[in-house]
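Visitor: this is a predicted model, with the sequence first.
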Amino acid sequence: MTTEIERKFTVAEHWQVPDDAVGLHLRQAYLTPPGAPVEFRVRAAGNARALTAKSFDSASGAMVRQEVEFAIDPAVFEQLWELARRDSLSKFRWSVPLGDEHLASVDEYDGPLSGLRVVEVEFGSVEEARDFRPPSWFGEEVTGDPAWSNRELAASAQQYETKESADEPAH
């Protein structure tokens, strides 16, 4: 099990993807309902497939989670994806260096969440996370706000998609 320490922010409208940024398309789906004490997710990142379990560390605050992640066979991923498809999202993740110390992961969502961009930065300690001063292209901090978790965004995407389908005229 690993400890994940991160802060999350919106991205300022003026920000553009740097020419030297490395990007990767991600698809992820959730096998547990919103609000579950342990979150189970499957993710496709390029050719890699993984199953992840995450749990908040209530003693350490909203930016600390315990995480177990392991690679799974692509056929197993597809079976789990089918089980969880309703609660899924798709995004492109850009890795943007922040000086010599940190790496920002900028997520640009597509599908029903198209246009939404958030940035996360991982840290080695809670103290390092607290001392971090975000660059000017970071927007509002949303660390710990459940509405900005990928789990909740996946549920929102499904609700939006369902509403859009209901609003379309019958053919």
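Guide: Good, I have the coordinates. Numbers count the residues shown, from 1 in each chain.
Visitor: please count neighbours and contacts with C-alpha atoms only from this point.
Guide: Fine.
Visitor: can you list contacts of whichever strand or helix holds Ala157?
Guide: Here Ala157, judged by DSSP states H and E, is contained in helix 150-167. Helix 150-167 has contacts (C-alpha atoms under 8 Å, 6 or more residues apart in numbering) with 29-30, 34, 86-89, 111-113, 146-147.
Visitor: for burial, what's the neighbour tally of Trp15?
Guide: 10 (other C-alpha atoms under 10 Å).
Visitor: that one and Glu141, how far apart?
Guide: 16 Å (C-alpha to C-alpha, to the nearest Å).
Visitor: returning to what we had before: any idea how far the helix holding Ala157 is from the chain center?
Guide: Helix 150-167 sits 16 Å away from the centroid of its parent chain (C-alpha atoms, centre = their mean, to the nearest Å).
Visitor: repeat that for stretch 85-104.
Guide: On C-alpha atoms, centre = their mean, the centre of stretch 85-104 falls 7 Å from that of its chain.
Visitor: below is an additional structure, to be compared with the one above:
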Amino acid sequence: MEIERKFLIDKGRLPENYKTYPSKSLKQGYVLHRPCLRIRKEQSGDSDPRYIMTYKDNGGLARQEINIEVPADAGEKLFTKCDGHIIEKTRYLIPAGVKDTSSGRDLTIELDVFEGEFLGLVYAEVEFDSKDSARSYTPPEWFGKDVTEIRGFSNSDLSLNGLPGITDKA
């Protein structure tokens, strides 16, 4: 089960040092959108890329998620079967400085800085160990609007429909 909250981020409010944190390049496309069947290529530094097929059911705050690593040739073939826009972004892993209230695990902010067609878009996602922990989380001041439960802001929706009408990212 994936339990996460997603926030829009105004690029002008990003921490100045965000690029100093560990990061990986992500390229992802969607074979299906509802439920979601995604292929993702992820690469950190000079390491070999990994290809991961992910199934996610419909949902906002919490949903079933299954990940399976696939060979590179299969991953590349699956990209040719994707519907909609291919999403490219860099994900920075930033310590949140707080713990999950149910497990005591240190939380991590996954800061996604989009490239290509979605250049300028920035999301922050935080994964939790329980719905109660997710609901009780107080985001840092630099986070913008919570879009967890708002249709149109999932990566699947971005891929299928492009950017929703965002006039105020914060």
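Guide: Yep, it's here. It should be emphasised that the depicted structure is a prediction, and the values quoted were computed from it without experimental measurement.
Visitor: sort out which residues of the helix holding Ala157 of structure 1 are buried, please.
Guide: Residues 150-158, 161 are the ones in helix 150-167 of structure 1 that count as buried (16 or more other C-alpha atoms under 10 Å).
Visitor: and for stretch 129-145 of structure 2?
Guide: In stretch 129-145 of structure 2, counting by 16+ other C-alpha under 10 Å, buried: 129-131, 133-134, 139, 143-144.
Visitor: can you check stretch 114-123 of structure 2 too?
Guide: 114-115, 118, 121-123.
Visitor: which members of those are the farthest-apart pair?
Guide: Using C-alpha to C-alpha, the two most remote members of the buried residues of stretch 114-123 of structure 2 are Glu115 and Tyr123, lying 12.1 Å apart.
Visitor: show the contacting residues for the alignment partner in structure 1 of Cys82 of structure 2.
Guide: Under the alignment by TM-score structural alignment, Cys82 of structure 2 pairs with Ala84 in structure 1. By C-alpha under 8 Å, 6+ apart, Ala84 of structure 1 lies in contact with 29-31.
Visitor: I'd like those residues as JSON lines, with distance to Ser55 of structure 1 appended.
Guide: Shown next, in JSON lines, are these (distance: C-alpha to C-alpha, whole Å):
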{"residue": "Ala29", "distance to Ser55 of structure 1": "16"}
{"residue": "Tyr30", "distance to Ser55 of structure 1": "14"}
{"residue": "Leu31", "distance to Ser55 of structure 1": "14"}
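Visitor: of these, closest to Asn47 of structure 1?
Guide: Nearest member of the contacts of Ala84 of structure 1 to Asn47 of structure 1, counting by C-alpha to C-alpha, is Ala29, at 16.0 Å.
Visitor: number of residues surrounding the counterpart of Lys6 of structure 2 in structure 1?
Guide: Matched to structure 1 by TM-score structural alignment, Lys6 of structure 2 sits across from Lys8. Look at Lys8 of structure 1: counted by other C-alpha under 10 Å, it has 24 neighbours.
Visitor: what about Lys8 of structure 1, which SS state?
Guide: Put simply, Lys8 of structure 1 is strand when judged by DSSP: H, G, I helix; E, B strand; the rest coil.
Visitor: spatially nearest residue to the aligned partner of Arg41 of structure 1 in structure 2 (excluding sequence neighbours)?
Guide: Arg41 of structure 1 maps onto Arg38 in structure 2, with residues paired by TM-score structural alignment. Once flanking residues are discounted, Arg38 of structure 2 sits nearest to Tyr30: 4.5 Å by C-alpha to C-alpha, 6 or more residues apart in numbering.
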